[in-house]
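Novice: Need the 3D shape of this:
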Amino acid sequence: MDLSNKTPENIEYMIEEIKTKLRMASGAAMQASAFSVEQYEDIQDVYELVMKKSNLSISEVESLVLELGRLRRQS
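Specialist: Have a look, this model is predicted:
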């Protein structure tokens, strides 16, 4: 997957992969459409961090979920 392009499709891919890796029980609440292309680099940073770790501690998962929450569009 070429993630060098800042597209909504790439954001959707990264969010889905993050949700899968974090085994998020509330994954339905984390919709890719809630994120802006303007935060692409931040989302990509979270994605890369999650993908390179084989295991994440509970505190790491909590921190990542908080960060994703911060990056979501404010309605």
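
Novice: C-alpha only now, for contacts and for neighbours.
Specialist: Will do.

Novice: How about the contacts made by the residue lying closest to residue 44 once chain neighbours are set aside?
Specialist: Computed as Cα to Cα, 6 or more residues apart in numbering, the closest residue to residue 44 that is not its neighbour in sequence is residue 14, at 7.2 Å. Residues counted as contacts of residue 14 (Cα atoms under 8 Å, 6 or more residues apart in numbering) are 43, 44, 47.

Novice: and for comparison, fold this next one:
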Amino acid sequence: MNLNEATEDNLHYIIEDLASELQVLNAALLKPGDYDLDHYHDIKDIYDMVKAQGQVSVAEINAIITELSKYRK
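Specialist: The predicted model follows:
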């Protein structure tokens, strides 16, 4: 899977992996169908940052979810 390509499948994978990585309890916050493919690269940047960082604090999780909410349809 090449995540550098902006496809619906890749977006779906990234959003689901972020939900898992951030241990989001409310799954409705990160439903893949709620995100627009036009913002794929912005969402991918957030994904790359989370993956590179490893440990994410509660404050960072809240900030990430707030940022992702800007890219919802």
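
Novice: So after superposing, what's the score?
Specialist: Overlay of the two chains. TM-score (TM-score structural alignment, normalised by the length of the second structure): 0.92; 73 aligned residues with a Cα RMSD of 1.0 Å.

Novice: Can you list which of the contacts of residue 14 of the first structure are found in helices?
Specialist: 43, 44, 47 (DSSP state H).

Novice: want to throw the residues you listed into a markdown table with neighbour count?
Specialist: A markdown table is the format used below for these (neighbours: other Cα atoms under 10 Å):
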| residue | neighbour count |
| --- | --- |
| 43 | 23 |
| 44 | 18 |
| 47 | 21 |
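
Novice: Next, format these as CSV and append distance to residue 27 of the first structure.
Specialist: Output for these, formatted as CSV (distance: Cα to Cα, whole Å):
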residue, distance to residue 27 of the first structure
43, 16
44, 18
47, 15
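
Novice: What does the residue nearest to residue 44 of the first structure correspond to in the second structure?
Specialist: For residue 14 of the first structure, the aligned position in the second structure is residue 14, judged by TM-score structural alignment.
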